[in-house]
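A.B. asks: output the structure for:
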Amino acid sequence: MQRAVVNGPIPPAFNVWRGALAGASASLVGIGLARFAYTPLLPAIVSAHWFPASTAAYLGAANLGGYLAGALAGGWLARRFDATSVLRAMMLLATVAFVACAFPVSFLWFFVWRFASGLAGGALMVLAAPTVLAHVSPSRRGFASGAIFSGIGLGIVASGTIVPILLRQGLMETWLGLAAISLALTAVAWNGWPGRGESAAQHTTHHTRHGQTYPAASLRALYTEYALNAVGLVPHMIFLVDFVARGLGKGLDAGAQYWVLFGLGAIVGPLLTGHLADRAGFGPALRAAFVLQIAAVALLAVVRGPAALIVSSVVVGAFVPGIVALVLGRINELLAHHPAAQKGAWSAATTSFAVLQAVAAYGLSFLFAHDGGNYTALFVIGAASLALALAVDLFAALRLGPKQA
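C.D. replies: Predicted structure coming up:
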C-alpha cells in the first residue's frame, strides 16, 4: 500500500528572496571572504613581518583544515540546536575571527583563528543552502541555489578589489574592515533564515513511497564526482595568478586582473547553472558542467594567449560555486522521497570535496615545487581529474539507469 504524497504550499511566513539573500550573505562571509581574502593578504602579512613566508603558508592551510572540521561538525550541530541558531553563530564566529586576526599575538593565536574561520565556512556551506531550499518549490530550486552560492563569487571579486584598497590603510585596518563587512552581512542575514515552525511544516509535507529504494549507489558516484571536481579546480584556484604573473611573465597586476575575471565568473556561474538545471534537470546540467570544465582547464595546457586566459578564467571561475549548486540540487533530486537524508548527504558530499581539495592543494604544490615549476602538468592533471569525474557519472548512468543516475 502506498502513502499519498502531499505537496503542500510553501509556508507563507518564509520569504524566499530574503532566504536566498541570507544564504548568499553566508556563503560570501564563510567562503568568499574567510577563505579567498587571505590570498591577496598573504604578501602583505609577509612584508609587514607578521610571519615569515613559510609560516604564513601554514596559516593558509589552517583555514582548509577548519573547513573540513566545519563540514563534519555542521550536521552534528544542527541536530543538537536548530539550524538557524547555528547559522547565526557561525557568521558571528567568522566576524570575530577577522577581528582576532587584526592582532598578530602569536603564530598559535593566528592559527587558531584562521582554523575557526574555516570551521565557520564549512558549517555555513553545509547548512545554509539546504536550510533555505527546503522552503523553495522544486521548480525554483536551481535558481535559488545559484543565488545563494553567487556569494562565493562576490567574495572572490572583493578579495581582488576591496582588499587592495583596504591595505592602503594598513594590515590591521584591513582585517578590521573585513570584520565590519562580515558583521554587516550577518545583520542582513539575521532574520532571513526560516523559523523552527516553518521548517517542521515543510518537512511534514513529504512522505516516502512504500518500496521506494534508497539511491545509495548513485550518491556514492556523486560524492566521487564532486571530490574529483575539487581536484580539477585546484590548479586555477591556487596557481592562476602565479601562472600569469611569473609563468607568462606578465606581472602581478595582470595576474590580479585575471583573478577578478575569475571572480566575475564565480558571481554569474551559479545563476546560469541553476537556470540550466531548472530547465534541463540537475543530472544533464552536471554532465554539461564537467564537459565545459574539462575544456576550460585543458585550454591553458596548450594555449597561452589572452583570449584563452580570459575564457579559461571566467569559465572555471563560474564553476567554483556553480558546481556546488548543481551537486546540491542533484542530491535533492536523488533524495526527493527521502527528505530527512538530504542534509546528511550534502554534509558527506561537502566533506569529500574538502578532503580531496586539501589533498590536491598540497599534492600539486609539492609536484610544482619538485618539477621545476611546470604549470602545464598542473592543468593536465586538473583536466584529467574532471574527465574521470565525467566518466564516473556516465558509468553510473549506464549501470543504474536514468531514474537513479
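
A.B. asks: going by C-alpha atoms from here, please, whenever you check contacts or count neighbours.
C.D. replies: Fine.

A.B. asks: ok, residue 233 touching residue 315?
C.D. replies: No. Using CA atoms under 8 Å, residue 233 is not in contact with residue 315, being 10.9 Å away.

A.B. asks: for the helix or strand in which residue 26 is found, the distance to its chain's centre please.
C.D. replies: For residue 26, the element it lies in under DSSP states H and E is helix 16-27. Here helix 16-27 is found 15 Å from its chain centre; the criterion is CA atoms, centre = their mean, to the nearest Å.

A.B. asks: mind giving me the packing neighbours of that helix?
C.D. replies: Secondary-structure packing of helix 16-27 (3 or more CA pairs under 8 Å, 6 or more residues apart in numbering; DSSP states H and E): helix 107-133, helix 141-167, helix 171-189.

A.B. asks: angle of whichever helix or strand comes after that helix against helix 107-133?
C.D. replies: Moving toward the C-terminus from helix 16-27, the next helix or strand (DSSP H and E) is helix 38-47. Helix 38-47 and helix 107-133 are oriented at 170 degrees to each other (axes from the mean of the first three to the mean of the last three CA atoms, to 10 degrees).

A.B. asks: centre-most residue in this protein?
C.D. replies: Nearest residue to the geometric centre of the chain (CA atoms, centre = their mean): residue 321, 5.1 Å.

A.B. asks: could you also give me the structure for this second sequence? I'd like to compare it with the first:
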Amino acid sequence: MEEKVKIRAVLLGGFVVLLIAMGVGRFAYTPLLPPMMEQYGFDADDAGLLASLNYLGYLVGAFAAGALCRVLGEGRLLVVGLALSVLSTAATGLFLSLSAVGLLRLVAGLASAFCFVAASGAVLNALAREGRDGLAGLFYGGVGFGIVLSGLLAVPLLEQFNATGAWVALGLLSALLLWPVRGLLHGSPVQPRRKKAAAKPPLPRGGRFYRLVAAYGLEGFGYIITGTFLVAAAGTVFEAAGAAGVWIVAGCAAIPSAFLWSQAARRFGALPSLIAAYFLQAIGIALPVFFPNPVGVTLGALLFGGTFMGIVGMALATGGSLLPAGRARVIGLMTGIYGIGQIIGPFLAGFMAARTGSFDLSLIVAATAVCAGGLLLLPDALRGASSSSSPAP
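C.D. replies: Modelled structure (predicted):
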C-alpha cells in the first residue's frame, strides 16, 4: 500500500512539474501572443525572435541538464528549474521592453528544459525501481493539461486584466501549484551522486540509437512548425475564438495520449507503436492543407495533439532503457537534439510562409519531416527491435 502511495505521489509530482514548466511556462505564450503584440508593441518579427529565444534556452538547458543532474542531483535541479519557471512567467507581466521579455523567454526555455529532463529522469527511475514503467505516460500528460489550462484561462484573464496581468496571474497560479511536487522530490536523489559521477557510463552507440536520436530530432522540427502555426493556419477556416479553440482541442488530445501510447507500446512493441504515432502525426499535420475546412483542421489538431506527447514518452523511454544508469544523460542528449529541430523549424517555416503567403508549404515540410522520422525507425522495427534491447553494433 505504501509503495502504491509513493508511486502516485511521484507521478502527481512529475505531472505538476510539466504542467508548470511546459504547459504554462512555455506554452502560455501561444494564446497570450496576440494581445502581447498589441499591448507591448511587438511586431511579427519581434514575436518570432521571442519564440526563438525560448527555443534557444530550451536547447542550452537540455544539453546542460544531464551534467547538472550528476552534479546537483535531480531533486535540486528540479527546484532550480521550477523557481526559474515561476519567476520568469510572473515577471513577463512586469516588463514591457523587448530585451527584458526576450531575456525572460530565454530563462523560461532554460527552466523548462531543466524541469523536463530532471523530472523525466526522476520519474522513469522511480517507476523502473518498482517495475511500473507502463505508468510513465501518465506523467507526460502534464504538458497537455497545462496547455488546456493556460488556453482556457487566457480569455478570462485577458478580459479581467490585460496581457501583463495575465502573465502575473499565471505565475502566481504556478506558485500555488508547487505543493504536490514534494512527492517527486522525496523520491528523487537530492544529493549529488559523486561516486557515480567519476565512472560516468558512456552513451549508447550503434545505428539503432543514432537512428532513434535522428528521428527524435526530425520530430522536434516537424512538431514545432505545427505547434507554432497551427492556430494561424486554423484562422483561415475559423474566426479568432474558433482558431484558439483548435489549440485547446490539441491540448485535450495530448493529456491522455502519452499513457495510451505507452500501453500500445507494451502490447505491440515500442518501435512499431512509435512508428505508428509518427505516421498518424504526419497525416494530422497535412490534413489542414488538403482539407481546409472545420472538419479537416479539427481532425488534424486531434491527431497532432494525440501523438506528440506519445512520441516524446515512447522515444525517451526507449532511449533511457538503453542506459538505465544514466537515463538523465540520454534524455538530455535526445531533448537537446529535439531542441535543435525546434530552432531550425520556425526559421525555415517563417521564411517559406513569408514568400508563399500561406502556411501550406510549411505544414507539408513538417509532415514530410515527421514521416521521414518514422521511416528511419522502420528497419529496426522490422528486425524485431524492442525498447529493452541493446543497441546494435
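
A.B. asks: out of the helices and strands packed on helix 16-27 of the first structure, which comes closest to residue 344 of the first structure?
C.D. replies: Proximity to residue 344 of the first structure, assessed across these by CA to CA, is greatest for helix 107-133 (9.0 Å).

A.B. asks: run through the helices of the first structure in chain order.
C.D. replies: 16-27, 38-47, 53-80, 83-100, 107-133, 141-167, 171-189, 196-203, 216-242, 252-280, 282-302, 306-334, 342-370, 375-400 (DSSP state H).

A.B. asks: now tabulate those helices in a markdown table and tack on distance to residue 10 of the first structure.
C.D. replies: Formatted as a markdown table, the helices of the first structure follow (distance: least, CA to CA, whole Å):
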| stretch | distance to residue 10 of the first structure |
| --- | --- |
| helix 16-27 | 9 |
| helix 38-47 | 39 |
| helix 53-80 | 22 |
| helix 83-100 | 18 |
| helix 107-133 | 11 |
| helix 141-167 | 13 |
| helix 171-189 | 20 |
| helix 196-203 | 7 |
| helix 216-242 | 27 |
| helix 252-280 | 18 |
| helix 282-302 | 22 |
| helix 306-334 | 17 |
| helix 342-370 | 18 |
| helix 375-400 | 32 |
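
A.B. asks: by how much does the helix holding residue 26 of the first structure deviate from the second structure on average?
C.D. replies: Once fitted to the second structure, helix 16-27 of the first structure is off its aligned match by 1.0 Å on average (mean CA distance after the TM-score superposition for the first structure).

A.B. asks: next, the angle from that helix to helix 83-100.
C.D. replies: Using the same axes, to 10 degrees: helix 16-27 of the first structure against helix 83-100 is 40 degrees.

A.B. asks: which residues touch helix 16-27 of the first structure?
C.D. replies: When contacts are defined by CA atoms under 8 Å, 6 or more residues apart in numbering, helix 16-27 of the first structure is touched by residues 87, 91, 121, 124-125, 128-129, 132, 135-136, 144-145, 147-152, 185-186, 188-190, 192-194.

A.B. asks: residue contacts, the aligned partner of residue 55 of the second structure in the first structure?
C.D. replies: When the first structure is aligned by TM-score structural alignment, the residue opposite residue 55 of the second structure is residue 64. When contacts are counted by CA under 8 Å, 6+ apart, residue 64 of the first structure touches 115, 118, 354, 358.

A.B. asks: if we can go back for a sec, quick check: PyMOL command selecting the buried ones in the contacts of helix 16-27 of the first structure.
C.D. replies: In PyMOL, a selection of the buried entries from the contacts of helix 16-27 of the first structure looks like this (16 or more other CA atoms under 10 Å):
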select buried, resi 87+91+121+124+125+128+129+132+135+136+144+145+147+148+149+150+151+152+185+186+189+190+192+193+194
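
A.B. asks: tally of neighbours for the aligned residue in the first structure for residue 245 of the second structure?
C.D. replies: Matched to the first structure by TM-score structural alignment, residue 245 of the second structure sits across from residue 257. For residue 257 of the first structure, the count of nearby residues is 16 (other CA atoms under 10 Å).

A.B. asks: over to residue 235 of the second structure?
C.D. replies: For residue 235 of the second structure, the neighbour count with other CA under 10 Å is 17.

A.B. asks: contacts only, for it.
C.D. replies: When contacts are counted by CA under 8 Å, 6+ apart, residue 235 of the second structure touches 242, 243.

A.B. asks: and it, how far is that from residue 306 of the second structure?
C.D. replies: To residue 306 of the second structure, residue 235 of the second structure is 21 Å away according to CA to CA, to the nearest Å.

A.B. asks: before we move on, back to that, out of the helices and strands packed on helix 16-27 of the first structure, nearest to residue 299 of the first structure?
C.D. replies: Per CA to CA, nearest to residue 299 of the first structure of these: helix 141-167, 21.9 Å.

A.B. asks: in that closest one, what counts as buried?
C.D. replies: 141-164, 166-167.

A.B. asks: the closest residue to residue 90 of the first structure other than its chain neighbours: neighbouring residues, count only.
C.D. replies: Leaving aside its sequence neighbours, residue 90 of the first structure sits nearest to residue 120 (CA to CA, 6 or more residues apart in numbering; 4.9 Å). Neighbourhood size, residue 120 of the first structure [other CA under 10 Å]: 34.

A.B. asks: counterpart of residue 120 of the first structure in the second structure?
C.D. replies: Applying TM-score structural alignment, one finds that residue 120 of the first structure aligns to residue 111 in the second structure.

A.B. asks: so that match sits against residue 61, correct?
C.D. replies: Yes. Judged on CA under 8 Å, residue 111 of the second structure makes contact with residue 61 at a distance of 7.1 Å.

A.B. asks: on that earlier part again, what sits against the match of residue 120 of the first structure?
C.D. replies: By CA under 8 Å, 6+ apart, the residues touching residue 111 of the second structure are 21, 57, 58, 61, 80, 81, 82, 84, 85.

A.B. asks: with the second structure superposed, average distance for stretch 58-67 of the first structure?
C.D. replies: Stretch 58-67 of the first structure sits 1.5 Å off on average (mean CA distance after the TM-score superposition for the first structure).

A.B. asks: residues in contact with residue 125 of the first structure?
C.D. replies: 27, 30, 31, 71, 350.

A.B. asks: and it, how far is that from residue 202 of the first structure?
C.D. replies: 21 Å.

A.B. asks: now stretch 291-302 of the first structure: which residue numbers in the second structure?
C.D. replies: Using TM-score structural alignment, the residues of the second structure aligned to stretch 291-302 of the first structure are 279-290.
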